[in-house]
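# Sequence and predicted structure, then a few things I'm wondering about:
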Amino acid sequence: MTQRRTSPALVVALTVGLVLTASLTGCVSSGSSESRGSDSAPSIADSSVPRTGTVAEGSDTAASSGTTKPATAGRDVVSTGTVSLTVKKPTDAATRAVRIVETAGGRVDDRTERAATKGDHGSASLTLRIPSAALTETLASIRALGKVDDVSISARDVTAEHTDLGARVTALRASVDRLVDLMSRSATTADLITIESALSQRQSDLEALEAQQAALGNQIALATITLRLGSIAPAPPAPAPADFLSGLTTGWNALVTFITGVIVVVGVLLPWVLPPAAVAAIVLLVLRRRHRAVLS
């Protein structure tokens, strides 16, 4: 009786197919869970910001009054927002804000400043990355730098997305390990080429997912806050002219400013002066004609 022998190439091909099928099944199930979880991301506008892994539950009224609502633990959130302050000197306040954030363990990703000019102390805008665990205390210190004009903080729940990314990364790592082990036991060149092709695809997918996982983890760990600093206080007056040329320039500028002001005043008064003047001219003309008629 003849006994059939199974080809090694067939065994390798079947094994690779089973590995890829198992990996794809795990990714698909994770993706569907991700799409379900992403719909539950809340948005809040509260000056009290969640700690690490928590999100504050409040309304817009709570945000404007500065009250803090109870937080729900065990959730991954991405916190973003803007804070607008009116300060005496925006550039100095920006330096103090940077010091506050760095003391809390954060960093400044972007900083833009506009220098002070005549009648204006300038402005500043900073993009701050603040650790979520210290966000509430850090924002309180920043708000104390000046008068608060506007605060808008939102928290997006990414718990399901973060969990699904971790599961998909774990599944792909296991798939890569199985393919590496299988490649070490391949018997033919054809089997080796087939496994290497599948392994390359798996490793590429794994690197992409690991990059997404790292980026999301960074967003969870560090909140992104845009700080805008402005001032309504007038800047110090310009220094007095020091020589003849600067004095002549200052005098000329003053003369131009005076003439411009006079022209503006005349333009404002002209519509009120012309009609009475026209009526008075007509009355005088009529009186003169009557006077001549009487004399003749």
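Sure thing, it's come through. Just so it is clear, the structure is predicted and the values come from calculations on it, not from any experiment.
# C-alpha only now, for contacts and for neighbours.
OK.
# Tell me which stretches of this protein form strands.
In the chain, the strands defined using DSSP state E lie at 55-56, 71-72, 77-86, 107-114, 123-131, 147-157, 222-230.
# helices or strands next to the fifth one in the packing?
This points to strand 123-131. Using 3 or more CA pairs under 8 Å, 6 or more residues apart in numbering; DSSP states H and E, the elements in contact with strand 123-131 are helix 90-103, strand 107-114, strand 222-230.
# got it, and the last one?
Judged by 3+ CA pairs under 8 Å, 6+ apart, strand 222-230 is in contact with strand 77-86, helix 90-103, strand 123-131.
# can we see that at 6 Å?
strand 77-86, strand 123-131 (3 or more CA pairs under 6 Å, 6 or more residues apart in numbering; DSSP states H and E).
# These: which one's closest to Ser64?
strand 77-86 (12.4 Å; CA to CA).
# And the closest one, how far out from the chain middle?
Put simply, strand 77-86 sits 8 Å off its chain's centre (CA atoms, centre = their mean, to the nearest Å).
# same check, this time on stretch 186-206
Distance of stretch 186-206 from its chain centroid, counting by CA atoms, centre = their mean, is 42 Å.
# returning to that earlier point: will you turn the strands of the chain into CSV that also has distance to Leu255?
Listed next are the strands of the chain as CSV, based on distance: least, CA to CA, whole Å:
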stretch, distance to Leu255
strand 55-56, 60
strand 71-72, 64
strand 77-86, 34
strand 107-114, 30
strand 123-131, 31
strand 147-157, 38
strand 222-230, 32
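# looking at those strands, which is buried most?
Compared across the strands of the chain, strand 55-56 shows the largest average neighbour count, a mean of 26 (mean count of other CA atoms under 10 Å).
# Skipping adjacent residues, who's closest to Ser30 in space?
Using CA to CA, 6 or more residues apart in numbering and skipping the chain neighbours, the partner closest in space to Ser30 is Asp164 (5.4 Å).
# Included below, for side-by-side comparison, is a second structure:
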Amino acid sequence: MTRRLLSMAGIVIAGSVLLTGCGALGGGQSAVDPGAPVTDGSAPDWAEQPDVAPQPGSDSGGDEGASGGGQPEEAPDEDRAVIISGTMSMRVGDPITMADAVADAAEARGGSIDRRAEGASTDFQPAWAMLTVRVPATQVEDLLTALRGLGEVTSVDLGEQVVTDQVRDLEVRVEASRASVDRLTDLLATAADTETLLEVEAQLTQRTSELEQLLSEQRALEDQVAMSTIEVRISSTTVEGPTGTPSFWDGLVAGWSAFLAWGATALYALGQSIPALVALAILALVAWLVIRRLLRRLPAPAAAPASAVANPATPASRVE
């Protein structure tokens, strides 16, 4: 009996040992997954491990991906370069006086008048004026408001042209060209022989010319950005001229003037044609004299015999 109990206890202990060993082996296999990728001690790939929270400081990469995938950022408003230009039409009673008021309003806001043209009223055309106004870009809206208060504004057409890229490109090119000129200037001071000196001088002259051209383009572009251009067209509200509506007498005078103008034109044409007519008359007279002399030299036609005239030919029936 005792031996049977000891045998059963030994079997139970041996089975427990075997189960414990199998569990340990199974845990080791689950800890090392043969299908898992080997990292070799490198940093973990957060894209392939979504369940693992990213470390602090890794938000910058996520923000860059969410910002648009590396697309260029837009320039802030204060860095944008814009050229403003347009036209404005007005209708007033006295365009000439209004042109003076527009010029004064532009000059009061730091602007100037690049071009001015005007025409007085006639019997068939009203008075008019046209001005090309240059005004600082920041004063455009203020100027338009002031002009609306001076007279009737019939139309306004303003446009913007963004030239931020052109401005930045010119800045980069100017800096690069200036650096090249500085390097060539240093090389010119340390030239060892005449041949090197002449070559460096030629290149320096070319680069200096290119730099001056770039600076000129940069100044012109900056001026267009800083000063906006507005063309103001001013017309009259009436078509009556200073003498009123044309009358019958005005038409008669205009007709007589037209007749005199036609007569003067006809006399002018006649005066132009007289030399040619005289030359043709002389040629015709010479031709007539030559033909007349030739006709006189021709022999006169022979006269018929008197007997043939007195005794006409006898009939054929009497001839034997």
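Noted; the coordinates are in hand. Values in this document were obtained by computation on a predicted structure and should not be read as measured data.
# circling back: and the residue nearest to Ser30 of structure 1, what's its match in structure 2?
For Asp164 of structure 1, the aligned residue in structure 2 is Asp169 (criterion: TM-score structural alignment).
# related to what we said a few turns ago, minimum distance to Leu145 of structure 1: which of the helices and strands packed on strand 222-230 of structure 1 has it?
Checking these against Leu145 of structure 1 by CA to CA gives strand 77-86 as the closest, at 7.8 Å.
# ok, average deviation of the closest one from structure 2?
With mean CA distance after the TM-score superposition for structure 1, strand 77-86 of structure 1 departs from structure 2 by a mean of 0.5 Å once superposed.
# Next: stretch 159-177 of structure 1.
Taken over the aligned residues, the distance from stretch 159-177 of structure 1 to structure 2 averages 0.8 Å (mean CA distance after the TM-score superposition for structure 1).
# Only the buried residues of that stretch, if you could.
For stretch 159-177 of structure 1, the neighbour count (16 or more other CA atoms under 10 Å) marks 159-165, 167-173, 175-176 as buried.
# now stretch 227-241 of structure 1
Quick answer for stretch 227-241 of structure 1 (16+ other CA under 10 Å): 227-231, 235.
# Same question for stretch 215-225 of structure 2.
With burial defined by 16+ other CA under 10 Å, the residues of stretch 215-225 of structure 2 counted as buried are 215, 218, 221-222, 224-225.
# which bit of structure 1 covers it?
By TM-score structural alignment, stretch 215-225 of structure 2 lines up with residues 210-220 in structure 1.
# who touches that stretch?
If you take CA atoms under 6 Å, 6 or more residues apart in numbering as the criterion, stretch 210-220 of structure 1 is touched by 77-78.
# Go again with 10 Å.
With CA atoms under 10 Å, 6 or more residues apart in numbering as the test, stretch 210-220 of structure 1 has contacts from 52-53, 76-80, 129, 131-132, 155-159, 161-166, 168-170, 204, 206-207, 209, 221-222.
# can you point me to the longest helix in structure 1?
helix 244-295 (DSSP state H).
# so stretch 88-97 of structure 1 corresponds to what in structure 2?
Stretch 88-97 of structure 1 corresponds to residues 93-102 in structure 2, going by TM-score structural alignment.
# That stretch: which residues count as buried?
Buried residues in stretch 93-102 of structure 2 (16+ other CA under 10 Å): 93-96, 98-99, 102.
# Let me have those in CSV, adding distance to Glu201 of structure 2 as columns.
Shown next, in CSV, are the buried residues of stretch 93-102 of structure 2 (distance: CA to CA, whole Å):
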residue, distance to Glu201 of structure 2
Gly93, 65
Asp94, 63
Pro95, 59
Ile96, 58
Met98, 58
Ala99, 54
Val102, 53
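# Tell me the spatial nearest neighbour of the alignment partner in structure 1 of Arg115 of structure 2, not counting adjacent residues.
In structure 1, the residue paired with Arg115 of structure 2 is Asp110, using TM-score structural alignment. Sequence neighbours aside, Thr127 is the residue nearest to Asp110 of structure 1 in space, at 4.9 Å (criterion: CA to CA, 6+ apart).
# ditto for Leu165 of structure 1
Leaving aside its chain neighbours, Leu165 of structure 1 sits nearest to Gln213 (6.1 Å; criterion: CA to CA, 6+ apart).
# same question, Arg111 of structure 1
In space, Arg111 of structure 1 is closest to Leu126, 4.4 Å off (CA to CA, 6+ apart).
# Looking at the helices and strands packed on strand 123-131 of structure 1, which is nearest to Gly31 of structure 1?
strand 222-230 (25.3 Å).
# post-alignment, that closest one versus structure 2, mean distance?
Taking mean CA distance after the TM-score superposition for structure 1, the mean distance separating strand 222-230 of structure 1 from the aligned residues in structure 2 is 0.5 Å.
# so how far is His121 of structure 1 from Asp92 of structure 1?
Distance of Asp92 of structure 1 to His121 of structure 1, given as CA to CA, to the nearest Å: 10 Å.
# give the contact list for Arg228 of structure 1.
Arg228 of structure 1 makes contact with 82-86, 90, 94, 112-113, 123-127, 149-150 under the criterion CA under 10 Å, 6+ apart.
# ok, of the buried residues of stretch 159-177 of structure 1, which one's closest to Leu20 of structure 1?
For the buried residues of stretch 159-177 of structure 1, the nearest to Leu20 of structure 1 is Ser175 (7.4 Å; CA to CA).
# Next one: the alignment partner in structure 2 of the closest one from Gln203 of structure 2, what distance?
Using TM-score structural alignment, the equivalent of Ser175 of structure 1 in structure 2 is Ser180. Going from Ser180 of structure 2 to Gln203 of structure 2 by CA to CA gives 10 Å.
# and if you look at Gly93 of structure 2?
63 Å.
# Equivalent analysis for Glu175 of structure 2, please.
Distance from Glu175 of structure 2 to Gln203 of structure 2, counting by CA to CA: 17 Å.
# what do you get for Pro76 of structure 2?
39 Å.
# Over to Ser228 of structure 2?
Here Ser228 of structure 2 is placed at a distance of 38 Å from Gln203 of structure 2 (CA to CA).
# again with Val290 of structure 2
For Val290 of structure 2, the distance to Gln203 of structure 2 (CA to CA) stands at 84 Å.
# swap in Leu252 of structure 2?
For Leu252 of structure 2, the distance to Gln203 of structure 2 (CA to CA) stands at 77 Å.
# out of these two, which sits in the busier spot?
Taking neighbours as other CA atoms under 10 Å, Leu252 of structure 2 and Gln203 compare with Gln203 leading, 14 against 11.
# In contact with the alignment partner in structure 1 of that one, which residues?
Residue pairing (TM-score structural alignment): Gln203 of structure 2 is matched to Ala198 of structure 1. By CA under 10 Å, 6+ apart, the contact list for Ala198 of structure 1 reads 16-17, 19-20, 175-176, 179.
# Nothing else from me, thank you.
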